[in-house]
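K.L.:
After the sequence you'll find the predicted model.
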Amino acid sequence: MVAYRGQYLRGLDSVHGDRRTRVEVFQAIERVAEQLLVRLDLANSVLGYIDPENGRYVLNTQRNIAEDAGTISAPALCRLFKTLEAAGYVYRRIERIRLDEKDEYGLHLVRTRVLIRFTKQFWADLGLRYVYERVQNAAKKRRDVQLREIGQRRMAEIERHSLDLQRRTISRKRWQAKEARDARDPAQGQLALPQQMATTAKQLEPDILPERMTGHQALKAIGAMLTRKPAGS
């Protein structure tokens, strides 16, 4: 990259106006070029990838890129991306996330998440715009297939979860019905004895003489009682 300084990425060479960009910037690009290409998502030109397990998009961290490169520090890589952004070759979206962890002074730690996307102008100034567009179109087709597979797998998981939830609901209703039956059975057993006593009392009522009756009715009742009386008594 240093040998082609001024021929490619000319916007980077003139990012400071009349003064040419220092050669260390192009040397830094040479050091991290391999790691950037390995982590580049060809479908959208972002340094990241899609997790096939849950479908989430994961961004690569600048620290990991610098550590894998081995010849550049994380702060130097951050300054490189800032310079590329000033030249219009990179788009950065910075998001700061507050963590629950605290430092020794009791302040919450903050994690910085940075989305890095290379622009079309970057590939055009490298002389690779036509090649990259062809590669990107093929990568987008593969990405569509991958997203459909992830969507189908997620729908299958949702369906399994719904069936499991339905089975649990049916099982809970059956258990509640059984508990209700068990609660009613002892109550019915307790009510059976008074009902039997009432039935017995009704059966004995004809043997008891009414309070008011005529003389003829009284004679008939006494005769009936004597008839039912055992002979040996």
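P.N.:
Noted; the coordinates are in hand. Numbers count the residues shown, from 1 in each chain.

K.L.:
CA atoms for contacts and neighbours, from now on please.
P.N.:
OK.

K.L.:
which strands and helices sit next to the lengthiest strand in the chain?
P.N.:
Ordering each strand of the chain by length in residues (DSSP state E) puts strand 90-102 first. Counting contacts by 3 or more CA pairs under 8 Å, 6 or more residues apart in numbering; DSSP states H and E, strand 90-102 packs against helix 74-86, strand 108-118.

K.L.:
Just the strands from the protein, written as ranges.
P.N.:
Counting by DSSP E, the strands of the chain are 40-41, 46-50, 57-59, 90-102, 108-118.

K.L.:
what's the closest of those strands to Lys82?
P.N.:
Comparing these against Lys82 with CA to CA, the closest turns out to be strand 90-102 (8.2 Å).

K.L.:
mind checking how far that closest one is from the chain centre?
P.N.:
Relative to its parent chain, strand 90-102 has a centroid offset of 22 Å by CA atoms, centre = their mean, to the nearest Å.

K.L.:
And stretch 31-39, by the same measure?
P.N.:
The answer for stretch 31-39 is 32 Å, by CA atoms, centre = their mean.

K.L.:
how about that stretch: buried residues?
P.N.:
31-32, 35-36, 39 (16 or more other CA atoms under 10 Å).

K.L.:
related to what we said a few turns ago, angle of the longest strand of the chain against helix 74-86?
P.N.:
Calculated by axes from the mean of the first three to the mean of the last three CA atoms, to 10 degrees, strand 90-102 forms an angle of 140 degrees with helix 74-86.

K.L.:
Quick check: buried residues in strand 90-102?
P.N.:
By neighbour count with 16+ other CA under 10 Å, strand 90-102 contains the buried residues 90-91.

K.L.:
likewise stretch 138-150?
P.N.:
139, 143, 150.

K.L.:
Distance check, the first one against Leu40.
P.N.:
Meaning Ala139. Distance from Ala139 to Leu40, counting by CA to CA, to the nearest Å: 11 Å.

K.L.:
Presented hereafter is structure B, for comparison with structure A:
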Amino acid sequence: MNKVLMAAAVTLLFAACKKDNKQSPQKQIDPPLATFKDSVSLNLDGTFYSYNDVDMIGTGNNQANLKVDSIDKTGHRYISNDPDTLQFYRLFSLKGKSGEISFAFFKRFATKQLIVSHEPIGYGVLMPTDEGDLFKAGTYGFPLDYSGINAHDGIAIALSKNIRLTSYDQTAPGYPVVVNADAQQKAQFKIINSQKETNGYLLEARFSMNLFEHDGTVHKVDNGYIKFRLDESPLGIFNF
């Protein structure tokens, strides 16, 4: 009986050793974000597009919280802005075989919170002391009034191929808008990875939204994905 128990114990010990010696399946580890090449991909109206060649990186200011004070008999609009607030934006664009795509990250700041840039290129731009708030991981919207009255913060996208499409209404301030107010209600730009570097940020994001022609015609974007290194030393002052 003891021999049987001993044999059973040896068998169990051997089985346990075999189990312990098994190697766990190796999880696939994605390469670090820093090794990725700058790129954008998306589906536009069901057709796949990609953009891989960096065209420009820029920065600048826009007036904020604009309002139409009056319209004279000739139709001229008299527009004023909030003197204590200024919009700061960072943008970049990439080219592909089908055209170009641009992204703007923008936020309004109290003018007294901004400092003057003394970079040789971009000299005179009023910048926040820390741009990090623009690139924090999280979900952002696509304000329709970008490049218009500038009363909101968020992300803007412009795409050029045979026509120019934007995530915002292209109508000038004071004129009837052509895009419905709820047109981007289900849209989102989600930064899923944001890494601070010595000279900028490494960003990874997913996005889906609508793009609009000048007359408000809608084009649907889904499965958008971007990887980009945004340098803190911009190439110049740009807008779109």
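P.N.:
Everything's here; your move. Keep in mind that what you see is a predicted model, and the values were worked out from it rather than measured.

K.L.:
Give me the TM-score for these two chains.
P.N.:
The TM-score (TM-score structural alignment, normalised by the length of structure 1) is 0.18; 76 aligned residues with a CA RMSD of 6.1 Å.

K.L.:
re earlier: now render the helices and strands packed on strand 90-102 of structure 1 as CSV, adding distance to Ala224 of structure 1.
P.N.:
Formatted as CSV, those follow (distance: least, CA to CA, whole Å):
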stretch, distance to Ala224 of structure 1
helix 74-86, 118
strand 108-118, 103
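
K.L.:
Tell me which of these lies nearest to Arg96 of structure 1.
P.N.:
Evaluated over those, closeness to Arg96 of structure 1 peaks at strand 108-118, with 4.5 Å, by CA to CA.

K.L.:
for the closest one, packing partners?
P.N.:
strand 46-50, strand 90-102.

K.L.:
Turn those strands into JSON lines, including distance to Arg79 of structure 1.
P.N.:
Converted to JSON lines, these look like this (distance: least, CA to CA, whole Å):
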{"stretch": "strand 46-50", "distance to Arg79 of structure 1": "16"}
{"stretch": "strand 90-102", "distance to Arg79 of structure 1": "12"}
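
K.L.:
helices or strands up against the biggest helix by length in structure 1?
P.N.:
Of all segments of type helix in structure 1, defined using DSSP state H, the longest is helix 129-204. If you count contacts as 3+ CA pairs under 8 Å, 6+ apart, helix 129-204 of structure 1 packs onto helix 120-125.

K.L.:
pretty sure Ala205 of structure 2 contacts Gln188?
P.N.:
No - the pair Ala205 of structure 2 / Gln188 is not scored as a contact, 10.2 Å apart, by CA atoms under 8 Å.

K.L.:
re the thing from before, can you state the direction angle for the longest helix of structure 1 and strand 46-50?
P.N.:
Using the same axes, to 10 degrees: helix 129-204 of structure 1 against strand 46-50 is 40 degrees.

K.L.:
what's the neighbour count on Val10 of structure 2?
P.N.:
Val10 of structure 2 is flanked by 12 other residues according to other CA atoms under 10 Å.

K.L.:
helix or strand for Asn210 of structure 2, which one?
P.N.:
Following DSSP states H and E, one finds Asn210 of structure 2 within strand 200-212.

K.L.:
immediately after that strand, which helix or strand?
P.N.:
As assigned by DSSP H and E, the chain's next helix or strand after strand 200-212 of structure 2 is strand 218-231.

K.L.:
Buried ones in that following strand, by neighbour count?
P.N.:
Under the neighbour-count criterion of 16+ other CA under 10 Å, strand 218-231 of structure 2 has 218-219, 221-222, 224-231 buried.

K.L.:
tell me how far the ends of stretch 115-132 of structure 1 are from each other?
P.N.:
Start to finish, the residues bounding stretch 115-132 of structure 1 are 20 Å apart (CA to CA).

K.L.:
of the helices and strands packed on strand 108-118 of structure 1, which approaches Gln190 of structure 1 most closely?
P.N.:
Nearest to Gln190 of structure 1, of those and by CA to CA, is strand 90-102 at 60.9 Å.

K.L.:
and the angle from that closest one to strand 108-118?
P.N.:
For strand 90-102 of structure 1 against strand 108-118, the angle by the same axes, to 10 degrees is 160 degrees.

K.L.:
isn't there a helix covering Glu3 of structure 2?
P.N.:
No, residue 3 of structure 2 isn't Glu; it's Lys. Yes - assignment of Lys3 of structure 2 by DSSP: H, G, I helix; E, B strand; the rest coil places it within a helix.

K.L.:
that older thread, so which of the strands of structure 1 gets nearest Ala218 of structure 1?
P.N.:
Closest among the strands of structure 1, using CA to CA: strand 90-102, at 98.7 Å.

K.L.:
From the rest of the structure, what touches that closest one?
P.N.:
The contact list for strand 90-102 of structure 1 (CA atoms under 8 Å, 6 or more residues apart in numbering) reads 81, 84-85, 108-119, 122.
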